[in-house]
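K.L.:
A structural model of the following input is requested.
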Amino acid sequence: MTVNTKRPNDSEVDSEAKKVHIDLRDKGWAAIKAEFVIKNEEAADLYINDDDAEGGDRDQVQETTGKKKKKRGQNKNRDLRQEHGAIRLCTSLVDPDNAKECRFGAENCRSSHNIEEFLASKEPDVEGICPVFDAIGYCPAGLKCRWLGSHYDKETNKLLKDLAKIEVNQEPRELNRITNDAKIALQKKKYEFKTATKMISYLDSQVKNEAYMKNLEEKKDNQAEFVEVPFRVAEKKRLNFKNAKIVSPLTTVGNLPYRRLMKTLGADVTYGEMALTVPLLQGTNAEWALPKAHKSEYPGFGVQFAAGKHWSAAKAAEIIYRETPNVSELNLNCGCPIDLLYRQGQGSALMEQPSKLMRILKGMNYCSGDIPVTVKIRTGTKDNKNTAKSLVGRLLEENEVAAITLHGRSRQQRYSREADWGYVGEVAQVVQDWNNRKEENKDMSDTQATQFLGNGDVYTFEDWYAATNTPGIDSVMVARGALIKPWIFEEVEAQQYLDKSASERLDILRTYANFAVEHWGTDEYGIGLARRFMCEFLSFYHRYIPVGILERLPPKLNERPPKWKGRNDLETLLGSSDYQDWIKITEMFLGKAGENFHFTPKHKSSSYEQSRD
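P.N.:
Here you go, the predicted model:
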């Protein structure tokens, strides 16, 4: 939809100018002060596809059948592969002072063993000190580092090391790395699932009809095996979400460097990006990168996955418990609206199959050891047909879930309208009533109360307090609000709007860039990944409209601005919707993007060329 945002002439009266802004806001446009609106510029597209924010679009989602399917949605031809340098140095030589024997042999190795040739082929160093060297006292990328000059002595051909910093940073900075032995066992289908195997057999018996059973006695024996379950919720780790500052699971943009950034800005609880159970069980490297967490995240770090079958959910829960010890919670995604997962019976499709959902949660609960199980749902799958209230009632009766999160939109609605917090409050009352009855029941009083979280359109401290002051709502998950305005929890703490300067906002990006290269590496390939994910972050971050240029508060998450300029050139640049400007911003911290860098935005980016004065 295109809206005429042309401002009245200066000679027109103030009342007419106010009328224009009121009309704009009624149509979903933010009311920006007249002096900051760029006149005679056509407004940007009102609709932006935000499905990738919360458990949405996965760049590499595969059908569980293994068959290739056509990509759907915006920018389906995105090429996100990052290339290595022209000459790749063998990893055995990255540190000349501690060179290792190449396992392939110099003659058979595909990478170069000629250090002089490699150094001559490298792009010029990025200016400044290597962020990784500065943080931990050495750089694991060694000679491959793009900041090599800051920690390399050319005369002695040695990498420099800060022994004092190295001593302080002995402990691993990233947690939940699965062992190679376990990964290989998964890939060869030789991993032994001790708890899940028995539980799957029991759950299978629940879906078989009587004719398929050999005899009734066998069925009874199978059920008797699980009269006493391995773990009850009361024996699991305790969760306390009351007024906690929570960052929702976010796909693509909710990577480890971003979550680490949010911890520095006041977040209490973070979640890994949504993982898929089948690739986890296949030992896929990319999938096992998702449960990794920075040490600052634990305790308070949750792993989220999507599952369509009870067998895959039970096995995934067991292996997460056994191989990734630094996990506070295991969250089942029953809200993802993406068509591909929905067709596979995963994500929001589970809301239409309650019996299947109950089996999946039961399998997870019995196989996750002491890790509590939680679930995230939507109001329903169809518009004007809310089913969450009845589903939550059944969840409480049949499962011991530690927490339930409700996103106040249906699957069909996606992000087209505001979240229905009135209905979220109604469901919260159901949970509160259940907890009250549980306290009165002596047989159930020793189990944990089920906590309830809301989700959807929380963008200001006023939104946050309005939700958390609703009876039955323990806290809220913040998703897009924390991407567009990462300092949202600082505002919650201060209980006021913070008009962050452009310099302060740039410092946040600098911190993210440093965290990104610490995670992905300082070589050409690592910087390419850091730059790509920084651009993904900027695809949300640029949408922030400084409160100082707004005519009125509060701002709303789904309001889109007319073309505007900031109070200085940097503020204008940070608000640009042109992805080429996002790349320019990354170059301030990661050096100039090379010809091999690939990035295509997920969102429709309305590029514009106008004076930035």
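
K.L.:
contacts, neighbours, all on C-alpha from now
P.N.:
Will do.

K.L.:
quick check: residue 304 touching residue 249?
P.N.:
Yes: counting by Cα atoms under 8 Å, residue 304 does reach residue 249; the two are 7.1 Å apart.

K.L.:
looking at the two, which one has more neighbours?
P.N.:
residue 249 (29 against 26; other Cα atoms under 10 Å).

K.L.:
buried residues of stretch 435-445, list them for me.
P.N.:
Judged by neighbour count using 16 or more other Cα atoms under 10 Å, the buried positions of stretch 435-445 are 435, 438.

K.L.:
got any residues that touch both of residue 304 and residue 249?
P.N.:
271-274 (Cα atoms under 8 Å, 6 or more residues apart in numbering).

K.L.:
for the buried ones among those, write the corresponding PyMOL selection.
P.N.:
Selecting only the buried entries of those in PyMOL, with 16+ other Cα under 10 Å as the criterion:
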select buried, resi 271+272+273+274
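
K.L.:
residue 475: which of the shared contacts of residue 304 and residue 249 is nearest?
P.N.:
residue 271 (15.1 Å; Cα to Cα).

K.L.:
so which elements touch the helix or strand that contains residue 361?
P.N.:
Secondary structure from DSSP states H and E places residue 361 in helix 354-367. With contacts taken as 3 or more Cα pairs under 8 Å, 6 or more residues apart in numbering; DSSP states H and E, helix 354-367 sits against helix 194-207, helix 310-323, strand 373-380, helix 388-398.

K.L.:
could you also give me the structure for this next sequence, so I can compare it with the first?
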Amino acid sequence: MTSTPEKRAADAVDGVEVETETQTQTKKQHVEYPKGVAVIKAEYIVSNPANNGESTASYDDDEAEGGERSKPENPSGGKKRRGQNKNRDLKQKREEIRLCSTLLDPDNIRECSFGPDQCRNSHNVEEYLASKPTDVDGICPVYQAIGYCPTGLKCRWLKSHYVEGKLLRKDDSEIKKDEEVNKISHSAKDLLRKKKYIFKLADQIIPYIDSQVQNEENLEKRKDNEAAYIEAPFKVAEKKKLYLKNAKIVSPLTTVGNLPYRRLMKTLGADITYSEMALTIPMLQATAAEWALPKAHKSEYPGFGVQIATSKHYQAAKVSEAIYKETTHVSEINLNCGCPIDLLYRQGQGSALMDQPAKLLRILKSMNYCSGDIPVTVKMRTGTKDYKNTAIPLIDRILKENDVAAITLHGRSRQQRYTREADWSYIGEVAQTVKTWNEKKEDDKEKSDTQPTWFVGNGDIYTHEDWYKAMAIDGVDSVMIARGALIKPWIFEEIESQQYLDKSANERLEILRTFSNFAIEHWGSDEYGVGLARRFLCEFLSFTHRYIPIGILERLPPKINQRPPAWKGRNELETLLGSTDYKDWIKITEMFLGKAGPEFQFTPKHKSNAYENSR
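P.N.:
Purely as a prediction, here's the structure:
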């Protein structure tokens, strides 16, 4: 409503003109907020945080990708607790008295192959039970989920399913089978370890790729080239179809992208998940830890991809064939061309492949030939150096010489890491490149029946508004979310509802409880499994604690690169969930996993979280 001079005069009091509602709102719209600061409502700001002057909002987001980067010292003197805590001791201590596995179930005691006198584990059940820490209150998550507890007497929730010397077991009709898939057989691992595994496909394609390398290195020797040329031994198998249009995708994530987390994200609306990055050499050596990475929960399939990192085409060929033959629930094999970790870069893996196009093409070709019906995809960055984007010519060459089912572009260079916002303008340019190639393919009669190459953008997606803005870019088929899904796991719910969801502290706690239960199902309910579950829950909390409840924000939307001042929540639980102190994270784990014993070890990845909290 327009305010006339007469109306303003009537509203004046003691010579001071009273602002109209419209004027007040207009002023609010022009308020200048500090750059890079998340503006908290005044009543939730803690004026004198007792943390020795240390910023509670210093994050190193290279940790999302397992990066390693040194941080500068504090110019004002002394060292800030910044950068990563390297050489973290993450090994969980095992029990002092370990019960022999043959005695786990009193109703099904098996003969020990070593004998009671020679076995290095205890055969004294009473002594073992007396040495165990006090049972965790509540019902065993594994027993509750599948109807029995395979851990038996080692279970930390033993009293919930151990009555009068017997382990409880539900009726067979209520027992659930193991729902984890992609477990490589012991015999296949043994053959890999002994280098006797038969690579029927790789052994044919590797000499062919090798001959191409020789031709590239001896271009001036045309006759020698012709003599060395080996014809392709077979055609690429027809691939399973991917459909990524508008798909809700969780990025491959180091450490935190484990099976329980991915399973949690499926319950919260994710369509596509990826394994943590697996290295080809340890896989070919049958390393148990590396072959644990392609394992998935059956709820992830279809829509589960295995990501690998390599620098050699022969390694890529063999691993792709092994994944094809030994797994059952893989929708795609993704080549990592974006990992910024210095160690991998120096070895020619990850983002280093962007500087070696010929090698990258050979690797993709090897994967395509040897992955059977599993499609091959690739994830990369804008380039390796700042202000020198190389993705467009590289992708142009990939599409010209290879069939890849999808390309994902992270809108940052390797050198940039997380120091600036993702470049969505360049992502849009790359999207047009892929779109143009797809249109050419449709016009080509020989290729018109092949699947299009999907293009996925990645970087700084923290809200549903970010997601829809990115999806509006012409040529972008979908958007991959990394940190946004770690900090705010319900982001796909917001995308679906197209609104901000002010999750209560109790709702957020239930999400953590679900993760905890999934973790115990995956790693086991014994002391060792509980220790792993606790450790990975702490790793998860190292991201979720950064969420700022929208109910205490002065303005929306929140930005992923904005840091808040010290704040308190609307209740004690909300304050606890936002704590930057890892000791508080351990307190949260104790709500689900019982008291952490003195043997539990956890060092936060980022140094700024490693101080005593006195909130």
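
K.L.:
so which of the shared contacts of residue 304 and residue 249 of the first structure is the closest to residue 537 of the first structure?
P.N.:
Once Cα to Cα is applied, the member of these that ends up nearest residue 537 of the first structure is residue 273, at 14.0 Å.

K.L.:
which residues in the stretch 401-550 of the first structure form helices?
P.N.:
Remark: helices assigned in the stretch 401-550 of the first structure by DSSP state H, counting those that start in this stretch are 421-440, 461-468, 480-484, 488-494, 502-520, 524-541.

K.L.:
ok, back up a step: please compute how far the helix holding residue 361 of the first structure lies from its chain's middle.
P.N.:
On the basis of Cα atoms, centre = their mean, to the nearest Å, helix 354-367 of the first structure sits 24 Å off its chain's mean C-alpha point.

K.L.:
matching residues in the second structure for that helix?
P.N.:
Alignment of helix 354-367 of the first structure against the second structure: residues 357-370, by TM-score structural alignment.

K.L.:
before we move on, what about stretch 523-540 of the first structure?
P.N.:
Going by TM-score structural alignment: stretch 523-540 of the first structure matches residues 526-543.

K.L.:
list the buried residues for the matching stretch?
P.N.:
Those would be 526-543, for stretch 526-543 of the second structure by 16+ other Cα under 10 Å.

K.L.:
now do stretch 338-346 of the second structure
P.N.:
So for stretch 338-346 of the second structure, counting by 16+ other Cα under 10 Å, buried means 338-342, 344-345.

K.L.:
corresponding residues in the first structure for it?
P.N.:
With TM-score structural alignment as the criterion, stretch 338-346 of the second structure aligns to 335-343.

K.L.:
now do the end-to-end distance for the matching stretch.
P.N.:
This stretch, stretch 335-343 of the first structure, spans 13 Å end to end (Cα to Cα, to the nearest Å).

K.L.:
show me what residue 302 of the first structure lines up with in the second structure.
P.N.:
In the second structure, residue 302 of the first structure lands on residue 305 (TM-score structural alignment).

K.L.:
tell me the one among the buried residues of stretch 338-346 of the second structure nearest to residue 432 of the second structure.
P.N.:
residue 338 (20.4 Å).

K.L.:
let me see the contact set for the closest one.
P.N.:
350-352, 379-381, 410, 414.

K.L.:
farthest pair within the residues you listed?
P.N.:
Top of the distance list for these (Cα to Cα): 352 and 410, 14.6 Å.

K.L.:
what about the two, which has more around it?
P.N.:
residue 352 (25 against 22).

K.L.:
surely that one and residue 384 touch.
P.N.:
Yes: under the criterion of Cα under 8 Å, residue 352 of the second structure makes contact with residue 384 at 7.3 Å.
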